[in-house]
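>>> with the sequence up front, the predicted model follows.
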Amino acid sequence: MPRPDSEIERALVVGAHPDDIDFGCAGTVATWVDAGVEVTYLLVTRGDQGGFDDTPREEMAPLREREQRAAAKVVGVSDVRFLDGYADGWVEPTRELERDIARVIRQVRPQRMIVQSPERNYERLPASHSDHLATGEAAIRAIYPTARNPFAWPELLADEGLEPWVVNEVFIMAHPGADHAVDVTDTFDRKIAALQEHRSQTTHMGEGLQTMVREWLTRNAGVAGLPQGRLAELYLVTELA
């Protein structure tokens, strides 16, 4: 069982693309921010393969970065970071990606993290985009053992002064074995507002966006046994000593 939000000071959320976090966990993030948790976003790519219109490709990555920063602001997150050197559609769980995520873990020093699932969910196949799986795997490797091990990538400590850090709780999005629900009924409107900031990805959906997301979260709440009318985001939660 996760610790109460009031006992958490810092959380880090890692996603492959702009909008992944908002589709997956923006309601949860908003509840944590309301509880006083300082949340940081880390995006592996800038989503240059996304979009549904004729926006020139060279404009898509900077556009999506701006959209993500605006979406984060809606739920109270101001620290939004992007890695360099990773292309949308081509993410692999390399040792270098593991190192780069571990670097941010040591910088932020979160007690809690949200990451994408490294396991494919055949009931929610779009959530199992290959970049999501790769980012999830690299993030899990970065959490354990890399970020906590002073002898893994020793230059992080020797050259950058980044002390090892132990993450205590990991929330895994879109996992087929999800066992923990966060009630996001009261933050649903902010989740939708955050998603609407991703105009290049969601404008074509119109009012269907809110309907679709409400249906997802209603189904999640039913699976979790929450009362009728409630909305939930689901996770597999793992605790580490």
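Here it is on my side, so go on. Remember, predicted model here, so these are calculated numbers, not experimental data. Residues are numbered from 1 along each chain as shown.
>>> switch to C-alpha atoms for all contacts and neighbour counts from now on
OK.
>>> quick one: the helices in this protein?
For the chain, the helices defined by DSSP state H occupy 20-34, 57-74, 95-108, 130-143, 155-158, 188-196, 199-202, 208-224.
>>> report all helices and strands that the longest one contacts.
Using 3 or more CA pairs under 8 Å, 6 or more residues apart in numbering; DSSP states H and E, the elements in contact with helix 57-74 are helix 188-196.
>>> just to revisit the earlier point, so of the helices of the chain, which one's packed in deepest?
Comparing the helices of the chain by mean neighbour count (mean count of other CA atoms under 10 Å), helix 130-143 ranks first with a mean of 24.
>>> second structure follows, compare the two:
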Amino acid sequence: MTDTPERALVVMAHPDDADFSCAGTVALWTDAGTEVVYLMVTDGEAGGDELTLDSAEIGAMRREEQRRAAAEVGVKDVRFLGYPDGRVEATLDLRRDISRVIRQVRPQRVIIPSPERDWDSVAASHPDHMATGEAAMNAVFPDSRNPHAHRELLADEGLAPWTVPEVWVIGGPGHHTDITEVFERKVAALAAHESQISDIAALEPMLREWMGANAAGAGLPEGSLAEVFRVVNTA
């Protein structure tokens, strides 16, 4: 299933994770009519080198930045679970909280970080990313579809089980989305994260190089830019 879904959920650890990894793909989906929801596990209060603000102030600032970034690619619904930045673990509580949103949104597709360590990219293997990917995958299967999992979701909140038919894991290998036509919107989304990205003009050529290498690896025409995912059938 690589067509455009009616509803999609993007589960990430921190504000800006979606914009680095999949904002171009999201822009294409929302343009085609997909209702996309962002779910951030943390508020990102441990991000950056700013020490003059306390954690609550940083978290509030980063939530607002993520909302502005989401708007650049057509996402209106941005949710935060408020787990502590830098201390995310793939607990049953986190699985339940992600399952709750899956049952609320009822997406045909969920994008998640990879739960596997990438030995070629330390930054991509932030422990919060891996824990979020593991918890989100477990929320997709088996939790969100299992009426016996987190029974309070059904008994107390009336949230019926939902089976997600497809998960897209950030970084691939496998599926390449050509984002050439929406690349500037991806850059605009990243520019919204002013507390984390001080010089978007310096970042843009690096993004072009990275996305260009992705496209070249997929055999797309010269000058193309692409995001990469592993598509997992979870029906």
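Thanks, I have it. What you see is a predicted model, and the numbers here were worked out from it, not measured in a lab.
>>> re earlier: could I get the helices of structure 1 as TSV with distance to Arg120 of structure 1?
Listed next are the helices of structure 1 as TSV, based on distance: least, CA to CA, whole Å:
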stretch	distance to Arg120 of structure 1
helix 20-34	15
helix 57-74	25
helix 95-108	19
helix 130-143	7
helix 155-158	31
helix 188-196	24
helix 199-202	23
helix 208-224	18
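>>> select, out of those, the one closest to Thr238 of structure 1.
helix 130-143 (10.7 Å; CA to CA).
>>> where in structure 2 does the closest one fall?
Under TM-score structural alignment, helix 130-143 of structure 1 corresponds to residues 127-140 of structure 2.
>>> what's the mean distance for the matching stretch versus structure 1?
Following the fit onto structure 1, the mean deviation recorded for stretch 127-140 of structure 2 is 0.2 Å by mean CA distance after the TM-score superposition for structure 1.
>>> could you list the residues in contact with that stretch?
11-13, 41, 85-92, 94-96, 98-99, 102, 112-117, 163-164, 234 (CA atoms under 8 Å, 6 or more residues apart in numbering).
>>> can I have the buried ones of those as a ChimeraX selection?
Buried residues among those (16 or more other CA atoms under 10 Å), as a ChimeraX selection:
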select :11,12,13,41,85,86,88,89,90,94,95,96,98,99,102,112,113,114,115,163,164
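>>> ok, and the closest non-adjacent residue to the equivalent of Ser21 of structure 2 over in structure 1?
Counting by TM-score structural alignment, Ser21 of structure 2 lines up with Gly24 in structure 1. Among residues not flanking Gly24 of structure 1 along the chain, Met173 sits closest, at 6.5 Å (CA to CA, 6 or more residues apart in numbering).
>>> map Arg103 of structure 1 onto structure 2.
Arg103 of structure 1 maps onto Arg100 in structure 2, by TM-score structural alignment.
>>> picking that back up, starting at the chain centroid, how far to the match of helix 130-143 of structure 1?
Relative to the centre of its chain, stretch 127-140 of structure 2 is centred 11 Å away, using CA atoms, centre = their mean, to the nearest Å.
>>> thanks again, I'm all set now.
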